[in-house]
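K.L.:
Turn this into a model:
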Amino acid sequence: MFQPILSLFSAKRVTKRVITVLYDILAINFALYVAIALRTGRLTIPFGPEEVTSFVVTVLVTIVVFAKLGLYRAVLRYMIVPALGHIALAVILSAFALAISSFYTHSYIHRSVPAIYAGIAVLFLGAPRVLVRMYFDRFYRKGKPHVLIYGAGATGRDLAYALRQGSEYHPVAMLDDDKKKCGNIIYGLKVYHSSEFEKLNGLYQPVKLLLAINNISTGERLRLVNKLSSWPLEIQSVPSVEDIASGKSSLTEIKDLEVSDLLGRDSVEPQESLMKACIESKAIMITGAGGSIGSELCRQIVRRKPKVVLLFELNEYNLYNIERELQQYIKFTKQEIKIIAALGSVQHKKRLENLMLTYEIDTVYHAAAYKHVPIVEHNTIEGIRNNIFGTWFTAEAAMNSGVSNFVLISTDKAVRPTNVMGASKRMAELVLQALADSGSNTNFTMVRFGNVLGSSGSVVPLFREQIKKGGPVTVTHPDITRYFMLIPEAAQLVIQAGAIAHNGQVFVLDMSEPVKILDLAKRMIQLMGLSEKVGEDCDGDIEIKFTGLRPGEKLYEELLIGENVTGTEHPKIMTAQEDKLSWPEMESVLNELDEACHQTDLVKVRDILLKTPTGYVPEGNIYDHLYKEA
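P.N.:
Okay, the predicted model is just below:
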């Protein structure tokens, strides 16, 4: 029955417009006839040249006004209430045209006919459009999963409208804590108080709750998420206002809650003067540009209007992704920034030098490193080659190329390390400290911080993936704790630390309170609308399994401080005084370490790391794959 109608709506736009105009012409004429017939009380009406002229003028005026108001450009299935206002306005103008034309042509049309005509025309012209809108609204709503929207502010209103036009979800109601908004109707959705959730959940059986609030503080958002986590459905959010404004995300890109929502970490707004000091109008190089920290450094840097951004990355795919993202951002913001995507390894000193000299690099952010503790523990030589010698070669290339500032991204695992990764990063710091004391014109800075939330090696994406697969969620130990920081905050603090640094300084970042990984896992299970399964007989959804500490892994990460820590002009950045070596001493150690790596003498490699002031305290075993096989 409806197949001809559906096929008509899939026709070309021109065809549909012609049909709509023809219908409107017929509807206007019929409305005129009915209006005159009702006024005269007769089915036959006098129809001479004067009446024909009046009819033609009325039809032409109405069609022109409809066209000017865009009613022939509007898609009928998406029409909403404002379009009815346009129809009413067009009909009023049409009625005036009828009255004026009938007066001047002396046609047989009574003075009350234009008013009667206006009412009938609104019905004949508006009703079909409303019926089409209602039909398609019901047709597309069928089979769409129900969702609730939390937040009846600007973001919630925009989301409600976008979802009503889309095909993925069907919003059934809105929730808000503001009693003044309760009872309002927004795009056909009633606003309820959040205390009425149980009633709405039973009535509509929504599959998820969409959080549409972006204008509250981190603390308020955390308290809200804490409240919502007890509700038995999945919670997701809309992108931030910044992501929508920059074109990075669209309003309908519903996504899982940000890791910042899970922990509620408050960050300090960056000081723009420090953010721009080493970047604005300068040539910047980022090693490891495709990694979690490296890519975020790139994003922060391009917002501060550098002249050149040189992306240096070993992984081709990661390099492609970050270059494409930055090019899209530059195009969107209409900036003139030169982006250079360079493949290469930080162990190739000549390649680094050529790039730095060619593009006259002012500042280097050295983020390239192997950071995964168990993998580096099993691949000791490659970890040391990349983390220690890669840093040395990049630093010397910077010195030889006249680079002004060199910032090393270090780790809290370099503080009294128990694993090869941490020891290699502490050794990299020692290299830069020795070079700084050797009279270099390059300003060397080291910045330490802990785990970053949402990075490629973070537990958050791992837990999310495990939960989506139905579990189990794997935690190494029930008491394991870690310090966490958001990736954008870490990148901003690294840039600011580089701006306030004096040559050879080691900076440590304030990481706030540590987080228990088990609590994080439980929280993520709740916020994805599931429950923890405890024991075989429990009715829960997701089981948590403990796998045991991995090689080189600490139960408790130490506070992110070294010795003799003092504050700086930034509240989140401190500086630490560390033991260090002179350059001749450091060079001797590096040569000895190079020979041990070349001979694959892992026992000697460990002895060198132990006798150098790294604070390295291994567990006693060597876990390297080759050593174990031998």
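K.L.:
from here on, contacts and neighbour counts on C-alpha atoms
P.N.:
Noted.
K.L.:
any idea which helix or strand carries residue 543?
P.N.:
Using DSSP states H and E, residue 543 falls within strand 542-546.
K.L.:
Packing partners of that strand?
P.N.:
When contacts are defined as 3 or more Cα pairs under 8 Å, 6 or more residues apart in numbering; DSSP states H and E, strand 542-546 sits against strand 473-475, strand 532-533.
K.L.:
How far does the shortest one sit from its chain's centre?
P.N.:
Read that as strand 532-533. Here the centre of strand 532-533 is set off from its chain's centre by 29 Å, with Cα atoms, centre = their mean, to the nearest Å.
K.L.:
neighbouring contacts of it?
P.N.:
By Cα atoms under 8 Å, 6 or more residues apart in numbering, the surrounding residues in contact with strand 532-533 are 522, 525-526, 539-544.
K.L.:
Determine which stretch of the helices and strands packed on strand 542-546 is the most buried.
P.N.:
Compared across the helices and strands packed on strand 542-546, strand 473-475 shows the largest average neighbour count, a mean of 20 (mean count of other Cα atoms under 10 Å).
K.L.:
Residues contacting stretch 497-509, please?
P.N.:
274-275, 277-278, 405-407, 429, 432-434, 436-437, 442-449, 493, 560-562, 572-578.
K.L.:
how about 6 Å then?
P.N.:
Taking contacts as Cα atoms under 6 Å, 6 or more residues apart in numbering, the residues outside stretch 497-509 that touch it are 274, 277, 433, 436, 443-449, 572-576.
K.L.:
Residue 3: which of the helices and strands packed on strand 542-546 is closest?
P.N.:
Distance to residue 3, taken as Cα to Cα, is lowest for strand 532-533 among the helices and strands packed on strand 542-546, at 48.4 Å.
K.L.:
which residues of the stretch 101-250 of the chain fall in strands?
P.N.:
Counting by DSSP state E, counting those that start in this stretch, the stretch 101-250 of the chain has strands at residues 146-150, 170-176, 185-186, 189-193, 208-211, 234-237.
K.L.:
here's the other one to compare against:
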Amino acid sequence: MTFIIFMMYEKSISMKKQLINKHLCFLLFIDLIIIFLSLYLSFLLRFDFKINHSDIALIYINLPVIILIKLSLFWYFKFYRGMWRYTSIVDIITILQAVLFSSISLIVFFWFFNPFNYVFPRSVLILDFILTSFLISLSRIVIRIHYSLPTYSILKNQFLLLKGSNSANTNGKGNKRVSIIGAGDSGEQILREILARSDLKIVAVGFFDDDPSKIGSTIHGVPVLGFIEEINYFKNIYDEIIICLPAATNEQMQIIIERCKETGKKFRTLPAIWELIDGSVSVNKIREVSLVDILGRDEIYNDGNEDLAYEYLKGKRVLVTGAGGSIGSEVVRQCFRYELELLILLDISEYNIFQIDSECNLRNGKTKHISILADIRNRSTIENILKKYKPEIIIHTAAYKHVPIQEKYPWEAIKTNVCGSLNLIELSPKYKVESFIFVSSDKAVCPTNIMGATKRIVEMIINSKNNKSATRFNAVRFGNVIGSSGSVIPIFKEQIARGGPVTITHSEMTRYFMSIAEAARLILQAGALGRGGEIFVLEMGKPVRIDYLARELIKLSGFEVGKDIKIEYTGLRPGEKMNEQLILDFEELIPTKHKKIMILKSRITNGNAFNDNVKDIIQLSNCFSIQKIKTKIKEIIPEYEPGALSPKDD
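P.N.:
Got it, this is the predicted structure:
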């Protein structure tokens, strides 16, 4: 008892403060009732529900001591500090420990300090331990259920379903009825949030899932109505569809999207699992279905190389050129996952650098960042940046990449894509850069345009510089990136928004595609896998017809091809290919530990002749002659096949 009194005195100040909390008072009241009920029921069970008046009197006489001992130990085990709305197994174990110690303390008390010379039967104390543990655990579980999934919300959802379509409309005055595709964990989490948030004004009417064992069952009172292919049969009972299958492949998504289109109802989706960086599922993350979902190839996620990328980047100083661009900005976002020492953002665009810097300022974490407005073509500026900030890794995404514009102004492409890259490459060993990653393009393979040719020249420069210093030089060769600046997707969207027509150069033209997030991941993983001299290529799957892409985008925008939005074919533009390829004939394909990332081992580019040609092409960028520039590129890249020169080329 002395120990208990001392402990109570020691904690008296904090107790007084916490007792003000109404939730604490409520829990204490519940526990007092449980302590009394457990003791009383223990006597009833022990004596076959026959208790004489003397036993009842002794219960009431000893009750204050029992309450004092139990609540003291409950307080010692921090019963009233936890947030019971998050009750877990750990909390239940804590309850069992506290109740066990309180029962032992009661035995000791009645054995040594029994003022009434009355010994509680041991069976009563055992029963009391069991009942107290059960009832207190049950009370905390009820609290958890109340906060995590209010019964009121379930009943409200059922009531709105019973009222029918009159109370579930989309005119903005009532509740929108939704069906959910996917009766798994993600679907359950979305339903849980719908039930808990009345502000959403959403009523869940049913699930659809292809698991036969789930058909006919219910989740929080909402039925699993049928298979996904049957969703059109139930279209009269819902207004919108939510696809909750973040682990679905693109092939599966294509089929699901086709089923949703048949209903004529609006449909949205949870992001794919690789897009859910923090792993959380929320109504706020539901987005419109995009082209990424229907490209027919699986994204690269959970590939086992995250640990490699983490080891590669953690604690490093990383410079990202073109940091405000579409690919560069995604690289910046993903770098924040890896606890860098310093992230250096470099861009020539004042607007772009402001935008990405503002976004970074909102992020929390260990990674510090600094934004720099600079031009990679200015060698002295780049040298000053490397000297001042000493980056250990450079991720070079800055480039001109709009094919038709570069065909008109090839000297600008040479100055930025070749000369600017050469500045970074030549200065990297001087300032002890450990790893240099260059973002290339599939247009570098047998190039037919200036953009692809400049990318190929830089690949060759990197190849020639490798193993001549401690810096590891690598390149990452991409297909087309969906939604990046200069890509066809934003152009199509603008044309659709204007009412058409959507212009395509050729009905049979194909391209490889990947998402911006996937491109950024490949860049970072290439740095982790690279040992120097490799060109990394993603297994891109099958090329996609641009015509198919345009038609799907029109459908996703809610229009009918030919009726609402027309498609026009304009013919190939200067420098365009019908089909892209990812490897050259003389390049060797080597697998890596990543099943969808491969290495292209190219010829070693050496010799003074190549270096002289690079110097010549840079000098020619000041003469403003398209013909001379293309002729020199042909000397450097024998496989370069430019289009016929027009009279206006010079």
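K.L.:
Need the TM-score between these chains.
P.N.:
Remark: TM-score between the superposed chains equals 0.69 [TM-score structural alignment, normalised by the length of structure 1]; 487 aligned residues with a Cα RMSD of 3.5 Å.
K.L.:
quick check: the helix or strand following the strand holding residue 543 of structure 1 aligns to which part of structure 2?
P.N.:
The helix or strand immediately downstream of strand 542-546 of structure 1 is strand 565-567, counting by DSSP H and E. Taken onto structure 2 by TM-score structural alignment, strand 565-567 of structure 1 occupies residues 588-590 there.
K.L.:
Pipe the helices and strands packed on strand 542-546 of structure 1 into a markdown table and attach distance to residue 224 of structure 1 per row.
P.N.:
A markdown table is the format used below for these (distance: least, Cα to Cα, whole Å):
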| stretch | distance to residue 224 of structure 1 |
| --- | --- |
| strand 473-475 | 25 |
| strand 532-533 | 21 |
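K.L.:
measure stretch 524-534 of structure 2 end to end?
P.N.:
14 Å (Cα to Cα, to the nearest Å).
K.L.:
Repeat that for stretch 618-626 of structure 1.
P.N.:
Using Cα to Cα, the span of stretch 618-626 of structure 1 from its first residue to its last is 18 Å.
K.L.:
Can you name the residues in contact with that stretch?
P.N.:
Counting by Cα under 6 Å, 6+ apart, the neighbours of stretch 618-626 of structure 1 from elsewhere in the structure are 377-379, 418.
K.L.:
so which of these is the most crowded?
P.N.:
Per-residue neighbour counts (other Cα atoms under 10 Å) across the contacts of stretch 618-626 of structure 1 peak at residue 377, which has 23 neighbours.
K.L.:
contacting residues for that one?
P.N.:
Contact criterion Cα under 6 Å, 6+ apart gives 420, 623 as the residues in contact with residue 377 of structure 1.
K.L.:
ok, now the one 4 residues further on?
P.N.:
When contacts are counted by Cα under 6 Å, 6+ apart, residue 381 of structure 1 is found next to residue 597.
K.L.:
What's the match for it in structure 2?
P.N.:
In the superposition onto structure 2, residue 381 of structure 1 corresponds to residue 411 when matched by TM-score structural alignment.
K.L.:
how much space between that match and residue 368 of structure 2?
P.N.:
Distance of residue 411 of structure 2 to residue 368 of structure 2, computed by Cα to Cα: 37 Å.
K.L.:
Nearest approach to residue 319 of structure 1 belongs to which of the strands of the stretch 101-250 of structure 1?
P.N.:
When the strands of the stretch 101-250 of structure 1 are ranked by proximity to residue 319 of structure 1 (Cα to Cα), strand 234-237 comes first, at 29.0 Å.
K.L.:
so where is that closest one in structure 2?
P.N.:
Counting by TM-score structural alignment, strand 234-237 of structure 1 lines up with residues 266-269 of structure 2.
K.L.:
Check which residues of stretch 582-594 of structure 1 are buried.
P.N.:
Along stretch 582-594 of structure 1, the positions that meet the burial threshold by neighbour count (16 or more other Cα atoms under 10 Å) are 583, 586, 589-590, 593-594.
K.L.:
quick one: contacts of it?
P.N.:
Contacts of stretch 582-594 of structure 1 with the rest of the structure, by Cα under 6 Å, 6+ apart, involve residue 434.
K.L.:
out of the contacts of stretch 497-509 of structure 1, who's nearest residue 474 of structure 1?
P.N.:
Proximity of the contacts of stretch 497-509 of structure 1 to residue 474 of structure 1 was ranked by Cα to Cα; the top entry is residue 449 with 24.6 Å.
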